[in-house]
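*Asks:* Fold the following for me, if possible:
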Amino acid sequence: MPRSQSGKKRDKVDSEQLTRAVQECVNEGIALREAVRRYGVSKTTLIRHIRSFKNSGADRFTYSANNNVKQVFSKNEEEALTTYLIMAARLHYGLTKVEVRKLAYQYASAKEKRCPDTWNEKKMAGKEWLRQFMKRHSNLSLRKPESTSLARSTAFNRVNVTTFFANYKSVLSRGTFSAENIDETGITTVHVPPRIISPKGVKQVGQMTSGERGQNVTLIAAINALGNAIPPMLIFPRVHFKANMLKGGPVGSIGAANPSGWSNVDLFYKFMQHFANRVKPNIEKPTIILLDNHDSHISISTIDFCKANGIMLVTFHPHTSHKFQPLDRTVFGPLKTYYNKACSEWMLMHPAQPITIYDVAELIGKAFPQAFTPLNIQKGFKVAGLYPFDENIFQDHEFLASYVTDRPLIEKSNSSSDALPPASADGLPSTSSDTSLVSIRTRSVSHHP
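*Replies:* Predicted coordinates for the structure are as follows:
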């Protein structure tokens, strides 16, 4: 039944009362009006069920709901459609609401289903069908996807992940180490405003920020698998660093300046010295640092310093840090959230004043302890399979996106997890390169295992 514009809902049928009313009308011959009055059921509903009971030839009436008489797809067909939508999302080619409605119409046409006239007119399923479909399948939801580059989708495959874990396991087997993770993130003076209470009917609602484009301050952080973090390093977009730039920042943090606001070889070397002063690694008590392959991380000066101080560097495969980097997985996200909240509160307390780079350290000082908690840090190492060590942490479906390219893998894997899912035999588009009745966005996608 279509949703009522006035918000009215059809009254639910009391199956017990309806059963008694049908039995008395058929077996005892009481009048319809009397049965309606006595059991409080709808007259038209009672007439329909009495007629159905007589036509069935059954000895005893049994109530069964009949609210899906106009449902286009069967339960199995909807399950097949659901499976396809989940697979498309895991391939990083998920469908929008409009595309799902078009796909449903094409699916119905391929199955020669009887569709509402509006479907045939618009060549897509209706909005109400999609709403009810999503309601029936709770494992589906409307989400805003994260932008994932083709390089990341390609690089995160079973071969590269297996190679990294083999290298990491080899290093761990040499002795007892403390696992550390170092990474950078950018903090801007223009924050993202939170949701606010506003009047209805207004199409555009504004919230005060410092400007249209902000200045970037780089934060370099280090955490370990036990849930600890050392004070960060802040790199300001200036030629010369001044101590007052760190006013209100996290206790023990250090600062530096670079006109671009980003890290470089010299600044990262300075942070490694800061790291060594805090962690105190040595040849007898070495430590492992997990980090990406940024140019500033693999300079000769840094490598020599790490060798002399008992620091072993283990780098992630390029374009896989979004899965392996603990800071990216569970720490930097909350940091940005708490930082934006602190910026919003600052703007309320300082009307008509913009946030400058001289205020960033203080705002980070409020957000840092809330984001760099032992629980968040430990969770980051766990979900990446780094600590506790779990080389099977990533499921097969997480590698599916690497198949949606024409780029071959580095080497052939004999693992059964590299096998593609079988083609669909129910009329839905296949996730392989085989020709199908319907394809994502009316185009086929090829896979090369």
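*Asks:* going forward, measure contacts between C-alpha atoms and count neighbours the same way
*Replies:* OK.
*Asks:* Report the buried residues of the helix or strand in which residue 272 is found.
*Replies:* Counting by DSSP states H and E, the secondary-structure element that holds residue 272 is helix 265-279. The neighbour-count criterion (16 or more other Cα atoms under 10 Å) identifies 265, 267-276 as the buried residues of helix 265-279.
*Asks:* Need the residues that contact it.
*Replies:* Outside helix 265-279, the residues that touch it by Cα atoms under 8 Å, 6 or more residues apart in numbering are 220, 222, 230, 233, 256, 295-297, 299, 301-302, 309.
*Asks:* Name all residues that make contact with the closest residue in space to residue 119 that isn't next to it in sequence.
*Replies:* Setting aside the residues directly before and after it, residue 119 is nearest to residue 125 in space (Cα to Cα, 6 or more residues apart in numbering), at 5.1 Å. Under the criterion of Cα under 8 Å, 6+ apart, the neighbours of residue 125 are 101-102, 104-105, 118-119.
*Asks:* got it, and residue 331?
*Replies:* Residue 331 is in contact with 371-372, 376-377, 380, counting by Cα under 8 Å, 6+ apart.
*Asks:* Next step: those restricted to helices.
*Replies:* Taking DSSP state H as the definition of helices, the contacts of residue 331 contribute 371, 376-377, 380.
*Asks:* and the longest strand for this structure?
*Replies:* When the chain is parsed with DSSP state E, its longest strand is strand 178-188.
*Asks:* Which strands or helices does that strand pack on?
*Replies:* The criterion is 3 or more Cα pairs under 8 Å, 6 or more residues apart in numbering; DSSP states H and E, and the helices and strands that strand 178-188 contacts are strand 216-224, strand 287-291.
*Asks:* got the angle for the longest one vs helix 265-279?
*Replies:* Looking back up the chat, that one is strand 216-224. Computed with axes from the mean of the first three to the mean of the last three Cα atoms, to 10 degrees, the direction of strand 216-224 lies at 40 degrees from that of helix 265-279.
*Asks:* So what's the gap between the helix or strand that strand 216-224 is followed by and the chain middle?
*Replies:* Scanning forward in sequence from strand 216-224, with DSSP H and E defining helices and strands, the next element found is strand 229-236. Chain-centre distance of strand 229-236: 28 Å, with Cα atoms, centre = their mean, to the nearest Å.
*Asks:* Please generate a structure for the following sequence too, so the two can be compared:
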Amino acid sequence: MEKGMPVLKASRIFGVPRQTLRDRVKNVVSIDCVTTGRTPVFTLEEEGYIVNHIKSMANLGYGYTRQEAVDIGTRFAENLGKRKHTDPLTLRWFSGFVSRWPELRVLKPRSLEHLRAKAASPGNIQRYFTELDGIIKKYDLTDKPHLIFNVDEKGISQCHSPPHVVAGREVHPPAVTSGKSSTTTIIGCGSAAGFALPPYFVFQGARMHQDLLNGTSPGSNGCVSETGWSNSSVFRQYLEEHFLRFIPREDRYVLLLLDGHSTHISVGLIEWAKAHKIILFILPAHTSHILQPLDVGCFGPLQKIYNFECHKEMRLTASTISRYNIGSLASKAYTKALSPENLQNAFRKTGIYPFDSSAIDGTILEPSRVFSNDLDVKNSGDNACGPAEDEHTVVHRMTDFLAKKEATLISTKSEKQLKKTERKCLSKLTSGRCITEDEVEQAILNYKKDTSSRNTKNAANKKQDKGPILKEKEEATRVSTLNDSQTAGPSGAAVTHKPWLDDWNSEELDIEIREEEKCCVCKNFTPDAVRQSSVLQFVKWGKCNACGHWVHLRYCSKTIAVRRGAEFKCIHCS
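*Replies:* As a prediction, this is how the structure comes out:
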């Protein structure tokens, strides 16, 4: 056709219908169109910009639903002048759009907590790997995977989640479970070499029975707690009685990676670890879903295998899942999930062993972009969806519309972060740090001292700044408890002595009360009528707008109540 060949001759030579060829020559149908039917609203280039924008928003953690994608397409078409506001796109357009782009699919995203999305930033991850690399080299653990361990807790319930089953299409079948139950915690630990310590169970209860460990793996142990969850004393007991029994003792340092839960950090635990040559390294806060080996490669399979074992147990036996057989079922799942292959892959995937600071996939860190305070990151969306604006006016219009949406999201989230003030907390000192190092331990000690003195000072200030109304309530409580002795009444029953019936002295009751907190009329904190009453009463106060003194309402003033914002004056100023 470029050499001037007639359309009819070209259609005969190449076997293309004449009308089809003529429509493309006259640009009635785009040359890029390879399907029959109605011509798409957008060209492939324009649809490419939409695809890139949809994928970018999904990677940031704020993806579009079907209808939202249709709305984006409608506004994009309006921006290009291809549609009017009264003629929007429909879900039928979306179906064709997805069929033309196989890289897109509709799926349910996994939940990601706000704190996890914010904490998993490239800067935090890089600082963590730099710190970890220094510790590994300092203690000569580069080629010693059998001395690198990770410990974590996993909660399981007697009421399991049923696995997928095969059933007929006509019904949605039920799955019988044990019902409401308590939580049992498994403390698991494994090394980069693939060695898994036997499980350690924390049952809910007040007294430990050995029957709870029937059928568990050899070497398994356990204890009880009030809630079934681990705590500081349970974790300390685990390290002393269970962890030390199974780790290699070659008079060499052992690296133990763990999350920054409060039960894992204490001054006493740090001193104990240093005495036993155990290096405690705290993972960065809220990043265990990408940096903790057991969370990344072991506890997910453990939960699925445990659910399968419980489902099988309920079908093959007459018993339900209880605290007496949950240990044996969990041990089977623990042994399969914490296999040597899974442990080695988990440590490799998290970049711990072999050490690799680039092991974390960059797409996992994308949600943290919206919380960045870097202005370059905020404005990076200007050219994120296509070529530079000076190439073509239409191209600029396309890229500008979609890029502004992403830039608006990033600027909104990051501006909110700029307004927040940094809180002083323990995790700021321990996150991504080795707490057995001297400088970190000293920082923790200083934080504990500052927190203790600050709490004491706040309590003293709170007690000193109590207003007259609160003091009135406290005085009533104090007076009612001055004498707890009981005397026999007329019926022979013991009655509590009421000290407010006695003739109390005004100075005795008003002790430790400042002069400005007393009534400016009667010069007492408690009116005489209330003091001499046999019934416990609370006194209302009013503050004079003229002199600023407090007055007893009803007793020392004709006013019974003062509404908020109303004018009130004492008898001296009225």
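*Asks:* what's the TM-score here?
*Replies:* In this superposition the chains share a TM-score of 0.76, using TM-score structural alignment, normalised by the length of structure 1; 385 aligned residues with a Cα RMSD of 3.3 Å.
*Asks:* what would the buried residues of helix 265-279 of structure 1 look like in a markdown table with distance to residue 36 of structure 1?
*Replies:* Written out in a markdown table, the entries for those read as follows (distance: Cα to Cα, whole Å):
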| residue | distance to residue 36 of structure 1 |
| --- | --- |
| 265 | 85 |
| 267 | 84 |
| 268 | 83 |
| 269 | 86 |
| 270 | 86 |
| 271 | 83 |
| 272 | 84 |
| 273 | 86 |
| 274 | 84 |
| 275 | 82 |
| 276 | 85 |
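*Asks:* quick one: what's aligned to residue 198 of structure 1 in structure 2?
*Replies:* Matched by TM-score structural alignment, residue 198 of structure 1 corresponds to residue 167 in structure 2.
*Asks:* which SS class is its match?
*Replies:* In terms of secondary structure, residue 167 of structure 2 is coil; the call rests on DSSP: H, G, I helix; E, B strand; the rest coil.
*Asks:* That one: neighbour count?
*Replies:* Applying other Cα atoms under 10 Å, we find 9 other residues in the vicinity of residue 167 of structure 2.
*Asks:* how about the nearest residue to residue 252 of structure 2, chain neighbours excluded?
*Replies:* If the residues on either side of it in the chain are set aside, residue 252 of structure 2 comes closest to residue 277, at 7.0 Å by Cα to Cα, 6+ apart.
*Asks:* got the contact list for that neighbour?
*Replies:* Contact partners of residue 277 of structure 2, counting by Cα under 8 Å, 6+ apart, are 251-254.
*Asks:* What residue in structure 1 is paired with it?
*Replies:* Using TM-score structural alignment to pair residues, one finds that residue 277 of structure 2 aligns to residue 310 in structure 1.
*Asks:* Could you measure from that match over to residue 138 of structure 1?
*Replies:* Residue 310 of structure 1 sits 51 Å away from residue 138 of structure 1, going by Cα to Cα, to the nearest Å.
*Asks:* One more: residue 292 of structure 1?
*Replies:* As for residue 292 of structure 1, its distance to residue 138 of structure 1 is 38 Å (criterion: Cα to Cα).
*Asks:* Then residue 314 of structure 1?
*Replies:* Counting by Cα to Cα, the gap from residue 314 of structure 1 to residue 138 of structure 1 is 41 Å.
*Asks:* just to revisit the earlier point, adding neighbour count and distance to residue 421 of structure 1 as columns, could you present the contacts of helix 265-279 of structure 1 in CSV?
*Replies:* Listed next are the contacts of helix 265-279 of structure 1 as CSV, based on neighbours: other Cα atoms under 10 Å; distance: Cα to Cα, whole Å:
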residue, neighbour count, distance to residue 421 of structure 1
220, 23, 41
222, 22, 40
230, 18, 45
233, 26, 46
256, 23, 51
295, 10, 38
296, 16, 41
297, 24, 39
299, 15, 43
301, 12, 48
302, 21, 45
309, 19, 48
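*Asks:* what's the closest non-adjacent residue to the counterpart of residue 229 of structure 1 in structure 2?
*Replies:* Taking TM-score structural alignment for the superposition, residue 229 of structure 1 sits opposite residue 196 in structure 2. The spatial neighbour of residue 196 of structure 2 that comes closest, neighbours along the chain excluded (Cα to Cα, 6+ apart), is residue 190 at 4.2 Å.
*Asks:* Surely the one you found touches residue 343?
*Replies:* Yes: proximity of residue 190 of structure 2 to residue 343 meets the contact threshold set by Cα atoms under 8 Å, at 6.8 Å.
*Asks:* residues shared between the contacts of those two?
*Replies:* Listed as contacting both residue 190 of structure 2 and residue 343 by Cα under 8 Å, 6+ apart are 196, 294.
*Asks:* State the distance from the counterpart of residue 346 of structure 2 in structure 1 to residue 325 of structure 1.
*Replies:* Using TM-score structural alignment as the criterion, residue 346 of structure 2 maps onto residue 380 of structure 1. For residue 380 of structure 1, the distance to residue 325 of structure 1 (Cα to Cα) stands at 8 Å.
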